[in-house]
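*Asks:* The sequence isn't on hand, but the structure is:
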């Protein structure tokens, strides 16, 4: 993969998976995007900022165990363990610890994947400010849409952005004022259903209105497929099917891999040639 260095000598692109709501699919999407990058020959460092659940970190720990137990070589990401940093016991530890781990990963990997908790924390705010690409998974419901904006219940008109949208706006504005590259913000609609088409269309209209106001773009996310979750305990994704015989090559898995491929293409990452 081509390595493009910026003015500070770093070569990474930072992908942040974030919103303020749990259960939207951030970690699941981060695992599959990371797997896609690895299978395409990119080097990847990961940071898991959910200090309680650490799903992304656990995924790669499970992957290491599976690789050793089954004597199979799997493409691996390196975990940047912010919880192990020496500053974590000091007041205001978040910023120096975050920057130290991020700077180390940026200096050595093509991509840095950051998985944020389902809440606004100091670490989450730092990650959003650092993002080159921000991916916000969103389940197809008004409950999740409330994360982004307030809607008039009578007219379905967008009344204004939410606190989360305002936080992202401020992070992008401050980055621009500091002379940084623009943040590419992508809202990925996850677990789309064919049911209740009227509400689905209304929600789509509201998202389109909001995207014009605050500047994000859409991507199709991942469907509600069991295969996206069932391989977690082994540290695998369906993209590992050529290396692991226990992952069947059935048609539903082929369709699921295509969803991942389509999502990665929607991210429009420079110099990335997909190989899965």
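*Replies:* Structure's in. What do you need? Quick caveat: nothing in here was measured; it's all calculated off a predicted structure. Residues are numbered from 1 along each chain as shown.
*Asks:* going forward, measure contacts and count neighbours with C-alpha atoms only.
*Replies:* Will do.
*Asks:* Start from the N-terminal end of the stretch 1-150 of the chain and give the helices.
*Replies:* Secondary structure of the stretch 1-150 of the chain (DSSP state H, counting those that start in this stretch): helices located at 26-39, 55-69, 94-106, 122-130, 142-145.
*Asks:* Tell me which of those sits nearest to residue 151.
*Replies:* Nearest of the helices of the stretch 1-150 of the chain to residue 151, taken as Cα to Cα: helix 142-145 at 8.8 Å.
*Asks:* Comparison target below:
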């Protein structure tokens, strides 16, 4: 039975999509079958895996709003064993349309249920908001990974996200847990970065991953070329960090079992 992991932070620009895409790619590289679900109307995970969201007919929108099967909207990516349930421009209106759907908070959960037997991991990139798309992703997930940038204001709004996770646990998904917090955009030369990292480790105690992701221009380039970092520049600092982070995550998963 596969595991569903949501990547969530309602604050934009924290490296959420970059973390989701690259961890998905590195997990696939270990031989596991992975599906990335792009629930963000911005569609950065979709473009980051080489697809143009403006021209796609298949998307998670069709699953959420038109009741199509998730399996009928999945695309194969350039990365072996990594598939994509993409976003497209229609998803921008989904928040409003979902309001009128029966059982609106659990549509994604029900749609992904049959795919848990097909994939080892299903990784959901949430939008940077706490609306119905994110609620669907959290209701469907077994766990959450929270990327936080190692910069000033990083903790801003974090209590709101934790409250949302608690509410989802109470009302929709009692088994939901936080797998961990990923520190992104870390600058070892910056005192602010070090202080923020320290604050985050105090706030979340043992739930913060040891591996931190550095600020790295090659990660930005990889996204613009529509490739995970392991296909763009596997030896750069960003690639080494995401490979090590993924291994740390998988080791934790093994130790749970």
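*Replies:* Nice, I can see it. The structure displayed is predicted, hence computed values, not measured ones.
*Asks:* Looking at the helices of the stretch 1-150 of structure 1, spot the one closest to residue 80 of structure 1.
*Replies:* helix 94-106 (6.0 Å).
*Asks:* tell me how far the closest one is from the chain's mean position?
*Replies:* 18 Å (Cα atoms, centre = their mean, to the nearest Å).
*Asks:* Equivalent analysis for stretch 40-57 of structure 1, please.
*Replies:* Using Cα atoms, centre = their mean, the offset of stretch 40-57 of structure 1 from its chain centre is 10 Å.
*Asks:* returning to that earlier point: burial-wise, tell me which of the helices of the stretch 1-150 of structure 1 comes out on top.
*Replies:* Among the helices of the stretch 1-150 of structure 1, helix 26-39 has the highest mean neighbour count (mean count of other Cα atoms under 10 Å), at a mean of 23.
*Asks:* start and end residues in structure 2 for that one, please.
*Replies:* Aligned by TM-score structural alignment, helix 26-39 of structure 1 falls on residues 16-29 of structure 2.
*Asks:* mean shift between that stretch and structure 1?
*Replies:* With mean Cα distance after the TM-score superposition for structure 1, stretch 16-29 of structure 2 departs from structure 1 by a mean of 0.9 Å once superposed.
*Asks:* picking that back up, kindly reformat the helices of the stretch 1-150 of structure 1 as a markdown table containing distance to residue 84 of structure 1.
*Replies:* Output for these, formatted as a markdown table (distance: least, Cα to Cα, whole Å):
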| stretch | distance to residue 84 of structure 1 |
| --- | --- |
| helix 26-39 | 21 |
| helix 55-69 | 13 |
| helix 94-106 | 9 |
| helix 122-130 | 15 |
| helix 142-145 | 33 |
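*Asks:* So which of those is nearest residue 167 of structure 1?
*Replies:* Per Cα to Cα, nearest to residue 167 of structure 1 of the helices of the stretch 1-150 of structure 1: helix 122-130, 7.9 Å.
*Asks:* matching residues in structure 2 for the closest one?
*Replies:* By TM-score structural alignment, helix 122-130 of structure 1 lines up with residues 132-140 in structure 2.
*Asks:* How about residues contacting that stretch?
*Replies:* By Cα atoms under 8 Å, 6 or more residues apart in numbering, the list of residues contacting stretch 132-140 of structure 2 from outside reads 4, 6, 8, 39-40, 94-95, 98-99, 104-110, 112, 124, 126-127, 144, 165, 168, 172-173, 176.
*Asks:* Can you give the distance of stretch 258-265 of structure 1 from its chain's centre?
*Replies:* On Cα atoms, centre = their mean, the centre of stretch 258-265 of structure 1 falls 13 Å from the chain's centre.
*Asks:* And it, what's buried?
*Replies:* 259-261, 263-264 (16 or more other Cα atoms under 10 Å).
*Asks:* And the contacts of that stretch?
*Replies:* Contacts for stretch 258-265 of structure 1 (Cα under 8 Å, 6+ apart): 32-33, 36, 219-223, 274, 276.
*Asks:* Of those residues, keep whichever come out buried.
*Replies:* 32-33, 36, 219-223, 276.
*Asks:* what's the aligned residue in structure 1 for residue 45 of structure 2 in contact with, if anything?
*Replies:* By TM-score structural alignment, residue 45 of structure 2 lines up with residue 56 in structure 1. Each residue near residue 56 of structure 1 by Cα under 8 Å, 6+ apart is listed here: 27, 30-31, 48, 115.
*Asks:* Tell me the one among the residues you listed nearest to residue 76 of structure 1.
*Replies:* residue 31 (11.3 Å).
*Asks:* From residue 260 of structure 1, how far off is the closest one?
*Replies:* Per Cα to Cα, to the nearest Å, residue 31 of structure 1 is found 11 Å from residue 260 of structure 1.
*Asks:* shared neighbours of these two, which are they?
*Replies:* In contact with both residue 31 of structure 1 and residue 260: no residue, using Cα under 8 Å, 6+ apart.
*Asks:* Which parts of structure 2 are strands?
*Replies:* Counting by DSSP state E, structure 2 has strands at residues 3-7, 34-38, 75-76, 82-85, 121-125, 143-149, 177-184.
*Asks:* Relative to structure 1, what is the average displacement of the fifth one?
*Replies:* In the superposition with structure 1, the average deviation recorded for strand 121-125 of structure 2 is 0.3 Å (mean Cα distance after the TM-score superposition for structure 1).
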